[in-house]
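Trainee: Following is a predicted model, sequence given first.
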Amino acid sequence: MTFPVLSIIVFTPIVVGMLLLLFPAERKSEIRVAALAAAAICLGLSLFVYFSYNTAAGGYQFVEKFDWVPDFGISYHMGVDGISLPLVLLTGIVIFTGVLISWGMDDRPREFFAFLFILATGVFGTFVSLDLFQLFFFYEIAVFPMFLLIAIWGWQQTREYAAMKLTLYLFIGSVIALVGALAMYFTIGRQTGVYTFDMLKMSELQQSGALNLNITINSPFTGAVWINQPFEIVWFPFVFLGFAVLAGIWPFHNWSPDGHVAAPTAVSMFHAGVLMKLGAFAALRVGIMLLPEGAKFWMPAFVFLTVVNVVYGAFIAMVQKDFKYVIGFSSVSHMGLVSMGFATLNRVGYIGATLQMFSHGVMTALFFAVVGMVYDRAHTRNIPDLGGFVKKMPWAAVAFIIGGFVSMGMPGFSGFIAELPIFLGLWQAREIAPYYVVIAVLSATAIVVTACYVLRVVQNVFFGEFDEHKYHDGIADVTVLDKTAIVVLCSVLILLGVFPALMYPLVSSGVDSIMRLLGVA
């Protein structure tokens, strides 16, 4: 058995989180140090796994497996490939920088970091799960702490509403996805006699024809046939859309901006930077990879939902006056590009979608970190009330500008190497349907709109005249720990943009396995 490095990554946060609850509440410095140490361990081990992965061999590596509940075909099964490994690294980066940004958290930091680490365990566990039951187990662990983190530590004006709205949307989505997952489990079991939640085994049985049957539903009154369609075509929308709710797919997106705005800074970073990727990843891993025929049928239709995400999110972001809402709707727009990449059903589009998940995760964590820095000092997020902050907070200004370059897809930054393959994939997808070219053109307009709202924020928040009278007590510059978080996040965005080979071959190896399932050369 290999060294259980993935298990250590997954369970370190929750173990430390439980231990933090044993600390006396008044020992806040020790609590913060312990939290930072745990986050550093997770980041360090994530980097170790990332750079130890054998890209040439590809496939699932660092595999850990043993029977959990064998009577039901449930196993403890973990592993990473070229799709999940960048997201494991992303989670390590965001949890580490999130702890740095939250160093000044003075309201029950013990409980705050404990819940944040429980959330991290759920996210890590979902990304490395190769058992469907286990994936759902960790997925739900990731959703529940969000309610508490927002409801207790969130923005007082909307935190209870936003926390409940977010939780209801995500639980309803996961229930819908669970129905589809159980349909796969029982159908494969009846067809083959093998009842298993092992996703590798389920994929193998799917390829051997275990799901090649029609679902027929008759009217209870007349006996007329209502539905007579192949299994995968019937159940794919349940699985894909159920998970895609967490990815903010239109029209199930409106929980997301409210959740972003109400959450404390580190939770906003985790929410937009990582949690939304959880939904996209699960939609890919469970929906597309286990039901590839359903994906080929439905994704050319779902691409219309994604273009609404991209264009609508960008235009709504442009007219927002709340600094945090700008970034919230920007996330809706950029996550639409991820789903759009999935809809291309080709190799280059999927490479772009995976790179976009990582790039956007780091970028939006940087954005929300900067928003938090400004709000903590100005005590307002109203853009017209801000201005001239580059004089007081130059590090924050430079960080936001770098994030803006990434958001606009400027060459030399990670956004370019992520978004370009998606648009190339859309162009190639015209072989599926000619309207993919129109989708590409419409989505390209969002790049112009993105430039507009990024430049508007830069002009109105960081440049212009600083109101000395309004902020007569002065605005302090960001702390050393804030600067450390900025350096980490900006370095990743620049390094990936300048040296895409740091991630491109890894992602490519993971996408190749998806293309084989989809029957694409």
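Mentor: Here it is on my side, so go on.

Trainee: From here on, just use CA atoms for contacts and neighbour counts.
Mentor: Noted.

Trainee: Quick one: residues contacting the spatially most central residue of the chain.
Mentor: When Cα atoms, centre = their mean is applied to the chain, the residue found nearest the centroid is residue 277 (1.6 Å). Residues counted as contacts of residue 277 (Cα atoms under 8 Å, 6 or more residues apart in numbering) are 87, 246-247, 357, 361.

Trainee: Moving C-terminal from the helix or strand harbouring it, which element do we reach first?
Mentor: Element membership for residue 277, per DSSP states H and E: helix 276-282. Sequence-wise, the next helix or strand downstream of helix 276-282 (DSSP H and E) is helix 289-290.

Trainee: Quick one: list the elements packing against that following helix.
Mentor: Helices and strands touching helix 289-290, by 3 or more Cα pairs under 8 Å, 6 or more residues apart in numbering; DSSP states H and E, are helix 199-207, helix 504-518.

Trainee: Name the nearest residue to residue 520, ignoring sequence neighbours.
Mentor: Closest residue in space to residue 520, ignoring its immediate chain neighbours: residue 346 at 6.9 Å, by Cα to Cα, 6 or more residues apart in numbering.

Trainee: so the one you found touches residue 516, yeah?
Mentor: No: if you go by Cα atoms under 8 Å, residue 346 and residue 516 don't touch, sitting 10.6 Å apart.

Trainee: want to compare, so here's the second one:
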Amino acid sequence: MQSANEAAFPWLTVLILVATVAALVLWLVKPLHKVARPVGLGVSVLILLGFVAAVVSGFDVSRADEVQLTELYSWIPQIGVSIAWGINGMGLVMIALSVVLVPVVLLAAWNELEEETDSRAAGYVAWVLALEAIIIGIFAARDVFVFYMLFELMLIPVFFMIGRYGGAGRRRAAVKFLVYSLVGGLIMLVGVIGVYVQGPGGPQGFLIDNLAGAVSGSSTVTMLLFLSFFIGFAIKAPMFPVHTWLPDATEQAPAGTSTLLVGILDKIGTFGMIALCLPLFPEAASDAAMAIMILAVVSILWGGFMAITSKNLMRLIAYTSVSHFGFMILGIFSGSSVAMTGAILYMVAHGVATGALFLVVGFLGRRGGSYEISAYGGWQRVTPLIAGTFLVAGLASIALPGLSGFIPEYLILVGTYQINASLAIVAVFGVILAALYILVPYQRVFTGPKPDLSVPDMDLREKVVAGVLIAGMLFLGFAPAPVLDVVRPVAEISAQNITTQSQDAAASAADATVTAVEGSTK
């Protein structure tokens, strides 16, 4: 008999298989290499439509805190491994972000791939589709072992997307990305083994639901297991001081790769903190929360200062993301349901705004031949649409009211203030730095006398890309209530894992804050 949360149709498995098979076909069938771009775009749109159909037919928003669309298949019962899929409200919005950004990236990279040979263009499209399959699997995985396998498997497409299709220093950047990620993965493997040993065991011993609370207490062993997961996710997030791989990767990677890397893949770090670290190790997470929050504030300020000093636009955007991830992690470990709601919403809002920044800088670099700020000046008079899109995305990144970054950043700061006013006040300086690291580069690149050159502004495909992302920023800025309705129940349950006695006093004010925000946007 079908359970309340079981999928009537295996949507998640089908979506993963469609992306995987399409990637394999593009690699292996040479006649398709000439039409790889339209085929890849068509498959990604089909996956988007399939996900919409799955949500409409099977996901109950009123029970967003529960895992739904579940599928369970026995895989290796001897060691307790199952192929288990399912999503709650957080998984829903993260997969939604992913399946929207993938076709946007393929459309944005259309002209760049046109300059490649057919086989290389087909290879890139295939890697993107393979990565999409892995991403959906990670956000839907309910088995810790399967989650870890996909977490590591993700490195392969990204390594080749940087190392084969990036800039002059692409090999060094790809190796640095790989080394950091492998080290984080090996550290996390210790935790994966540890939670199984300390868990209930059995043929489904790696299921997250079975392990939740099984590794309880504040012992040294529990703290070490928590840290093994947290460090792996902090590297991915990226969080100070294990963030240094990111600027090199984004400087050398194609703009579309950077968009997927920072807009989606790095969210696996914050997603894992919420989905694994908090439910598996609630006491250890509570004990470590203050130290992590301090590091998060350091990330906010460090990323802001480094962005201000950056002379390369891609590195600048990477450092802004270090700052933004600091806000997310601050919200996650504050123990406030308000701040946690803001952190999850920020994961989506950041993906849209930062994705737009990377892609529009890619459009600019393709015309100007450089990502160095000093190579430009007065380009607003030459490419007004590119300049306008950069400005809108930048303003969304610095949390201008009415755009995607404002409400999540507001919720994080308000929720954190209710728990720890000092850290919230220091974090506010990150907002001030944000204005500098976006508006000053905009002034240097786009304002001033008109340069003596003639280059085309956005073409039709690039206008569609910009239009979709700007629409997303406006939607999350003016009408975020539907997303808040989905993520708030997950945030409330997740925040309880690290709520301390002093934090309980803020609970009533927290509920009032989110309710007021939702009411003002409906």
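Mentor: Yep, it's here. Fair warning: this is a prediction, and the values are worked out from it, not measured in the lab.

Trainee: TM-score for these two?
Mentor: TM-score for the superposed pair, counting by TM-score structural alignment, normalised by the length of structure 1: 0.90. Supporting figures: 488 aligned residues with a Cα RMSD of 1.8 Å.

Trainee: still on that earlier bit, against structure 2, where does the helix holding residue 277 of structure 1 fall?
Mentor: Against structure 2, the aligned range for helix 276-282 of structure 1 is residues 266-272 (TM-score structural alignment).

Trainee: residues contacting the equivalent of residue 17 of structure 1 over in structure 2?
Mentor: Alignment note (TM-score structural alignment): residue 17 of structure 1 maps to residue 23 of structure 2. By Cα under 8 Å, 6+ apart, the contact list for residue 23 of structure 2 reads 125-130.

Trainee: wait, residue 435 of structure 2 sits on residue 398?
Mentor: Yes: taking contacts as Cα under 8 Å, residue 435 of structure 2 lies within contact range of residue 398: 6.1 Å.

Trainee: of the two, who's got more company?
Mentor: Counted by other Cα atoms under 10 Å, residue 435 of structure 2 and residue 398 do not tie: residue 398 has more neighbours, with 26 against 18.

Trainee: What distance do you get for the more buried one to residue 425 of structure 2?
Mentor: Residue 398 of structure 2 is 17 Å from residue 425 of structure 2, where distance means Cα to Cα, to the nearest Å.

Trainee: got it, and residue 149 of structure 2?
Mentor: From residue 149 of structure 2 to residue 425 of structure 2 the distance is 40 Å (Cα to Cα).

Trainee: for residue 225 of structure 2, same thing?
Mentor: 32 Å.

Trainee: So for the aligned residue in structure 1 for residue 129 of structure 2, what's the nearest residue that isn't a sequence neighbour?
Mentor: Using TM-score structural alignment, the equivalent of residue 129 of structure 2 in structure 1 is residue 117. Once flanking residues are discounted, residue 117 of structure 1 sits nearest to residue 13: 4.7 Å by Cα to Cα, 6+ apart.

Trainee: Would you agree that neighbour is in contact with residue 122?
Mentor: No: in this structure, residue 13 of structure 1 is not within contact of residue 122 by Cα under 8 Å, at 9.5 Å.

Trainee: now the strands for structure 2?
Mentor: Applying DSSP state E to structure 2 gives strands spanning 68-76, 81-87.

Trainee: So which of those strands is the most surrounded?
Mentor: Highest mean neighbour count of the strands of structure 2: strand 81-87, a mean of 24 (counted as mean count of other Cα atoms under 10 Å).

Trainee: Report the mean distance between that one and its aligned residues in structure 1.
Mentor: Compared with structure 1 after the fit, strand 81-87 of structure 2 shows a mean deviation of 0.8 Å (mean Cα distance after the TM-score superposition for structure 1).

Trainee: Can you check which part of structure 1 that strand sits on?
Mentor: With TM-score structural alignment as the criterion, strand 81-87 of structure 2 aligns to 74-80.

Trainee: related to what we said a few turns ago, okay, the helices and strands packed on helix 289-290 of structure 1 in JSON lines with mean neighbour count and distance to residue 426 of structure 1 next?
Mentor: Formatted as JSON lines, these follow (neighbours: other Cα atoms under 10 Å; distance: least, Cα to Cα, whole Å):
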{"stretch": "helix 199-207", "mean neighbour count": "18", "distance to residue 426 of structure 1": "27"}
{"stretch": "helix 504-518", "mean neighbour count": "20", "distance to residue 426 of structure 1": "16"}
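
Trainee: Distance check, the match of residue 17 of structure 1 against residue 345 of structure 2.
Mentor: Per Cα to Cα, residue 23 of structure 2 is found 31 Å from residue 345 of structure 2.

Trainee: mind listing what's buried in stretch 457-471 of structure 1?
Mentor: 457-463, 466 (16 or more other Cα atoms under 10 Å).

Trainee: What is the aligned counterpart of residue 38 of structure 1 in structure 2?
Mentor: Residue 38 of structure 1 maps onto residue 43 in structure 2, by TM-score structural alignment.
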